[in-house]
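**Student:** Here is my input, please return the structure:
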Amino acid sequence: MSERHPAEGLLADLGITPVDGRGLGPVWAFHAQAGELVPLWRRLRDAHDRSGLWPILIGPDYERFTESFEMSVDQDTAPQVARGLAMDVDAGLAELKGNLLSWTGDPTSRPPRGSVDGGEPPDGERFYLAKKAGWIALVRADAGHLVPGLLDWDGAANHEVEPALHVAVLKQWHERFGAELVGLGRDVIELRVPHPPTDPAEILAVAEQQYWYCPDVVDQGVGTLDGLMAVQVPARSWYFWWD
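**Tutor:** Below you'll find the predicted structure:
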């Protein structure tokens, strides 16, 4: 008989009956309906202090998600975690900025500025990976911002964002705004942000950080840095997607 994963014990303690539970290396996941995903995430997050298991929404395609991570890492030895915790966020984002500007050839066009067409932050928290029935995964981690490094997640590799930089950026946003990892899809990261910035100068600075970290959220999303400042940065949930 195979040994029961700690996630199974946690779900039993919480009275949660998993559907189609699957274990894969350090990750154990189960399926849930769209309306259940965020409430289940909250219950599992509230249990993290005693369980040591961090919940993440991974979307409807379990197999595709598993293509994005390394399955045999351990928190005590994960090199991307160690590098991320020691990394200078500003230096890491400056490198991404330099790479992007070298590709475009026109530094005056980035980040794009312009008017905002009626955009405003959504009420409450909204998560793209909770729109459809999907999977909740549990990963042994001391904090959510460590998970991309623990899994050696490569969902932003086409923009040369290494897992260590995800760790560094998410840790800084956690310390500044309480941001916590909710969703980690094949190429998506979603955060809940209890205390988003409110000062206009800080909103601008964070929007610029978010743009160099994930230009697609503007270039294929809200369209301008001003849109990002109006719609996402002051919101209580942040969404990043790398095409």
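**Student:** Going by C-alpha atoms from here, please, whenever you check contacts or count neighbours.
**Tutor:** OK.
**Student:** tell me which element Leu40 is part of?
**Tutor:** Under the criterion of DSSP states H and E, Leu40 resides in helix 34-46.
**Student:** Could you list the residues in contact with that helix?
**Tutor:** With contact meaning C-alpha atoms under 8 Å, 6 or more residues apart in numbering, helix 34-46 is reached by 53-57, 130-136, 182.
**Student:** In contact with Pro111, which residues?
**Tutor:** So Pro111 contacts 208, 211, 224-225 (C-alpha under 8 Å, 6+ apart).
**Student:** and this one, so I can compare the two:
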Amino acid sequence: MPRSRGPWNSGRTIGVDRIEFVPDPELSLPPTRPLAPPGPDWEARVVPSTGVGIWTYTAPDTDTPLDVWQTWWEAYPETGWWPLLFDLEWAWPSVSEPAVGGGEPAASGAEWLTRRLWGGSYPLADQIPCTGSLGWPIFGKPKRTQPFNQISAVDVILVPAPAPWLVPEVLGWNGGRKHQVYGAQHSLVLRRWAGLYGVEPFAMSLDSLILRSTRPPQTRETAWAATLELVGYCPELVDPTDGEPLEQWVSHVTGGQWDCWFNWASLDGDGSEDEEV
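**Tutor:** Below you'll find the model as predicted:
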């Protein structure tokens, strides 16, 4: 019998074969509790979008925030404050307006991502550019296992989040609004990825959410599925007009840092797409 070909070797240059995503892992939330202030080096702020109180720290350079982040990341189980690299100057507009609600509801991240990719009359999966072949092996190449300050932030914020996957929703972050990814959708997907790949929010700017994967996929099948999920969550990565082919991102998800860019620049003032951009 001829050997069956995986969906990553379909030979197509546009469009991706449908696969069945594994169910969401079950993750429970710890009970909420009072959180102690972090100390004198931190400034209290209120996030305009949700009214949540956070703490901010501004470092003298772009190296110090990683050390501050590491300290608070290790202490999170005891403190309840989730640390996030954050560019206060450029990213604050994404949390300065009331959090945008709506978006397509779903019972699980797998359901929402499947509908995003293969639902509707013009499925996203049918528009994804490919090279038609996945070079293999992709493992064994250098991986970005150590966090790095990709957005060159000098600020760290502490977010009162019972679980890391709730951080964008707690902040009311509007950076994903171009693609109708709002608080509830962020939480659905990040909760799923937390269970599957140990994904955590690491850094945030105006329209970028940088995630750390502490347990990246380690097989061809799981890497391909994770790549499709990443694109379903953030279609800008493979925009047919100027995006990279899907295979470009397979080796990306096997590393330790996932980059999600939603392209705020193509929105006008009222949150709709600007046709002139």
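**Student:** Kindly provide the TM-score of these chains.
**Tutor:** With the length set by TM-score structural alignment, normalised by the length of the first structure, the two chains reach a TM-score of 0.75; 216 aligned residues with a C-alpha RMSD of 3.3 Å.
**Student:** so the most centrally placed residue in the first structure, which of the three states?
**Tutor:** By C-alpha atoms, centre = their mean, the first structure has its centre lying nearest to Ile189, at 2.9 Å. Following DSSP: H, G, I helix; E, B strand; the rest coil, Ile189 of the first structure is assigned to strand.
**Student:** Alignment lookup: it to the second structure.
**Tutor:** Alignment note (TM-score structural alignment): Ile189 of the first structure maps to Leu209 of the second structure.
**Student:** now the helix holding Leu40 of the first structure: which residue numbers in the second structure?
**Tutor:** Going by TM-score structural alignment: helix 34-46 of the first structure matches residues 62-74.
**Student:** any idea how far the matching stretch is from the chain center?
**Tutor:** The chain centre lies 20 Å from the centre of stretch 62-74 of the second structure; the measure is C-alpha atoms, centre = their mean, to the nearest Å.
**Student:** Give me the mean deviation of stretch 89-97 of the first structure from the second structure.
**Tutor:** Mean deviation of stretch 89-97 of the first structure relative to the second structure after superposition (mean C-alpha distance after the TM-score superposition for the first structure): 2.3 Å.
**Student:** could you pull out the strands for the first structure?
**Tutor:** For the first structure, the strands defined by DSSP state E occupy 19-24, 27-32, 53-59, 134-140, 180-184, 188-192, 237-241.
**Student:** most tightly surrounded among those?
**Tutor:** strand 53-59 (a mean of 27; mean count of other C-alpha atoms under 10 Å).
**Student:** rewinding a little: surely the match of Ile189 of the first structure and Trp261 touch.
**Tutor:** Yes. Counting by C-alpha atoms under 8 Å, Leu209 of the second structure does reach Trp261; the two are 6.6 Å apart.
**Student:** Compute the inter-axis angle for the helix holding Leu40 of the first structure and strand 53-59.
**Tutor:** Interaxial angle, helix 34-46 of the first structure versus strand 53-59 (axes from the mean of the first three to the mean of the last three C-alpha atoms, to 10 degrees): 160 degrees.
**Student:** could you measure Val73 of the first structure against Phe127 of the first structure, distance?
**Tutor:** For Val73 of the first structure, the distance to Phe127 of the first structure (C-alpha to C-alpha, to the nearest Å) stands at 27 Å.
**Student:** Any chance of JSON lines for the strands of the first structure, columns distance to Leu96 of the first structure?
**Tutor:** Formatted as JSON lines, the strands of the first structure follow (distance: least, C-alpha to C-alpha, whole Å):
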{"stretch": "strand 19-24", "distance to Leu96 of the first structure": "32"}
{"stretch": "strand 27-32", "distance to Leu96 of the first structure": "30"}
{"stretch": "strand 53-59", "distance to Leu96 of the first structure": "25"}
{"stretch": "strand 134-140", "distance to Leu96 of the first structure": "28"}
{"stretch": "strand 180-184", "distance to Leu96 of the first structure": "21"}
{"stretch": "strand 188-192", "distance to Leu96 of the first structure": "17"}
{"stretch": "strand 237-241", "distance to Leu96 of the first structure": "15"}
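**Student:** looking at these, which is closest to Thr198 of the first structure?
**Tutor:** Thr198 of the first structure lies closest to strand 237-241 among these, at 14.1 Å (C-alpha to C-alpha).
**Student:** Just want the angle from the closest one to strand 188-192.
**Tutor:** Going by the same axes, to 10 degrees, strand 237-241 of the first structure makes 170 degrees with strand 188-192.
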